[in-house]
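# Show me the folded form of this:
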Amino acid sequence: MNSHIRFDAREGALHLLDQRKLPEVEADVVCVTPDDVIAALKTMVVRGAPAIGVTAAFGCALAARGAASEDAEAGRRRLEVDLDRIAEARPTAVNLRWAVERMRRAWREAESGGPLPLTEVAALFEREALALQWEDEALCRRLGRHGAALLHDGDTVLTHCNAGALATAGYGTALGVIRAAVEGGKHISVIADETRPFLQGARLTAWELARDGIPVTVACDNACAHLMSRGMVQAVVVGADRIAANGDTANKIGTLGVAILAGHFQVPFYVAAPLSTIDAATPDGAHIPIEERPAEEVTHMGARRITPQGVPVYNFAFDVTPAALISGIITEAGVLRAPYGEAIAKALGASGERQ
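Sure, this is the predicted structure:
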């Protein structure tokens, strides 16, 4: 599935499947300006680090189209500002800024011989965003094949949040591992943590896997210890929004608790993410910015309030799992093992990813 992010060059619009309405309603949000894309990112119309990056790249293309309507100097100033605004839409997922910087780099390289008309910059950004989208799905498939080798026929895999096709350009990271194992003939079942408060596991992971015919059962987040204690989980595979240079990993809030339980019950805990999610400039998890989201996501279930009026809540969107709790980081370049600092530096150096 890769139709959840669709760019229509003829009408100059980005169509995003509104993940807030799944599984009940499949409807698109149509973005025609960078403001539309920023709003879609902030309100979680689209989420998941790789998908955020692809969406941001198309947002850059829309920004260039808008800037092309002004005179050259003013348009270039406006485009620079819009690119900064897109890059800052959400703080934790490193793919967002990475994608915007990729657009900027392509722009600089194209103008090495002199300034281009902004209409040509817009066309360049569209080509680059489409290439990024294609590359992301292809690398997820490679990542999936590497990870599939870690799973055994008959395993039940627990996931937390959604790291599937909806969180990427298509196929998925954590769910890509599961899909690849199933495509390879293994019988794999999945337990999807519901993932409060946004319910990405209950709404999105279960929706994806059910559509693919992969057995999936939804469990309350606080059932994880019970499930592992009864031997009902053979492996945990999660995605990531940012991986620090030492392997510490930021993922959806609650992932740290799952990792601690997996360590206690001796269940392998794997992180699946492309190399673009590794931020070599961030030395460790203590330096990863953690997004705090609106209180209403916790205080309300839909339009209905479920907490007393006036009682404050914590709504941290992510937590950080220390590298010591991670059994392996599954990437398109293979499975990285501890010591992660050395493995990450080697993988990034070999791939040419940012250092």
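
# From now on I want contacts and neighbour counts done on CA atoms only, so please keep to that.
Fine.

# which SSE is Val121 in?
Secondary structure from DSSP states H and E places Val121 in helix 118-148.

# Mind listing what's buried along that helix?
Within helix 118-148, the residues that count as buried by 16 or more other Cα atoms under 10 Å are 118-119, 121-126, 128-130, 132-133, 136-148.

# which residue packs closest to Arg65, ignoring adjacent ones?
Of all residues not flanking Arg65 in the chain, Ala122 sits nearest, at 5.4 Å (Cα to Cα, 6 or more residues apart in numbering).

# Please give the structure of this sequence too, so both can be compared:
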Amino acid sequence: MSATSLFSSVAVGGVDVRNRVWVAPMCQYSCLARDGHPTAWHRVHYGAFATGGFGLVVTEATSVVPEGRISPEDAGIWSDEHVDSWRPVVEFAHEHDTRIVMQLAHAGRKASTHSDLSGRTGTVEAAEGGWETVGPSVGSFGSLAPCRALGVDEVRAMPSLFAEGARRAVLAGFDGVEIHAAHGYLLHEFLSPLINHRDDEYGGDLEGRSRLLREVVAAVRAVLPAGAALLLRISATDWADGGWDPDQSVELVQMLADAGVDLVDVSSGGAVEHQEIPVGPRYQVGLAGRIRRATDIPTGAVGLITDPRDAQDILDEGESDVVLLGRAALREPRWPLRASRELDVDGSALFPAQYRRAVLRPGR
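Modelled structure (predicted):
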């Protein structure tokens, strides 16, 4: 790639994205009415990234069913009423030439928890608006309340729920969706042998443990219009002995090679508490690179990517096709503008017209 590849356009499926600096999904826990509807907070939050020069934004985990929320304050897309709530968020992003995709999620056994904003931890009790959680097998994450195992008919119904969420996202104007199969949430729970102890068609070997995710991908792809982007977020490793690992991740993505996944957003961890994650700059980048080279499917790298030159190097080294920023984007919603200056790229096109007077030029 060229020295300015961070700001070169990229096609994701049929979606043209103006640059390769994207915003990773980050929960906001701010649907205060507990009904899954985004609020003014979300319009400002996502709007800041659109005016800040990011090429694409992935929304926070947005649940396809009420009981799939991580917390009662999480976002939702389980009813047609949510479509109109999300539409202003999408329209504002598009006004500023930023693409936006919705992350479709189900938190599984990690649902019904107190949010980070509440100052409390643990499971939300029923009296406070909590609910029974579900997973592939009976069990719990740490000190959270144990979940019940989904019946086989409930599992078979799950792909249609994700597909309905995708259909509604398209009606709201989103450029596509990302299926959340990472961080110990439901689809990742089915993948991980540390969590999935089923002895039916959805358990056992990799073929069985990946069946639900493959069915979800197929169902979602089937309802997306031609040209809409389909992203998949995975945890490439559980960082725990006997768990999901990079070899299985490569095999999974190879299974999905013809399923219509346009890009794999490569994260890691979250399945079990006894994980040992070597957190540091670029600690997940090699996982994205390995999948990219082994499968020829584009990947996104995420995790402690904060320096513009480092982000550029990741692309130039062939480790990923795009980079996704999380906390760095929260700290600096106009990170791409600073990056353009540090990489000596004309950043004027990243500014809204109202801000053009602030274009950073040498010596000013």
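
# Could you report the TM-score for this superposition?
TM-score of the superposed chains, computed with TM-score structural alignment, normalised by the length of structure 1, equals 0.28; 170 aligned residues with a Cα RMSD of 6.9 Å.

# circling back to that earlier point, what helices or strands is whatever helix or strand comes next after the helix holding Val121 of structure 1 leaning on?
Scanning forward in sequence from helix 118-148 of structure 1 by DSSP H and E, the next helix or strand is strand 156-159. Secondary-structure packing of strand 156-159 of structure 1 (3 or more Cα pairs under 8 Å, 6 or more residues apart in numbering; DSSP states H and E): strand 189-193, strand 235-238.

# what about 10 Å?
On a contact count with 3 or more Cα pairs under 10 Å, 6 or more residues apart in numbering; DSSP states H and E, strand 156-159 of structure 1 meets helix 174-183, strand 189-193, strand 216-219, helix 224-229, strand 235-238, helix 255-264, strand 269-272.

# I'd like to know which elements the helix holding Val121 of structure 1 is packed against.
Partner elements for helix 118-148 of structure 1 (3+ Cα pairs under 10 Å, 6+ apart): strand 5-8, helix 49-67, helix 72-87, helix 94-110, helix 174-183, strand 269-272, strand 328-331, strand 334-336.

# which of those sits most buried?
Stretch with highest mean neighbour count among these: helix 49-67 (a mean of 29; mean count of other Cα atoms under 10 Å).

# Identify each buried residue in whichever strand or helix holds Arg156 of structure 2, please.
Assigned by DSSP H and E, Arg156 of structure 2 belongs to helix 152-171. Within helix 152-171 of structure 2, the residues scored as buried using 16+ other Cα under 10 Å are 156, 158-170.

# For that helix, name the packing helices and strands.
In this structure, helix 152-171 of structure 2 makes packing contacts with strand 56-63, helix 81-95, strand 99-105, strand 176-181, helix 211-223, judged by 3+ Cα pairs under 10 Å, 6+ apart.

# so can I have JSON lines of those showing distance to Gln254 of structure 2 and mean neighbour count?
What follows is these, written out as JSON lines (distance: least, Cα to Cα, whole Å; neighbours: other Cα atoms under 10 Å):
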{"stretch": "strand 56-63", "distance to Gln254 of structure 2": "24", "mean neighbour count": "24"}
{"stretch": "helix 81-95", "distance to Gln254 of structure 2": "32", "mean neighbour count": "19"}
{"stretch": "strand 99-105", "distance to Gln254 of structure 2": "22", "mean neighbour count": "27"}
{"stretch": "strand 176-181", "distance to Gln254 of structure 2": "16", "mean neighbour count": "27"}
{"stretch": "helix 211-223", "distance to Gln254 of structure 2": "11", "mean neighbour count": "20"}
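
# Alright, I will stop here.
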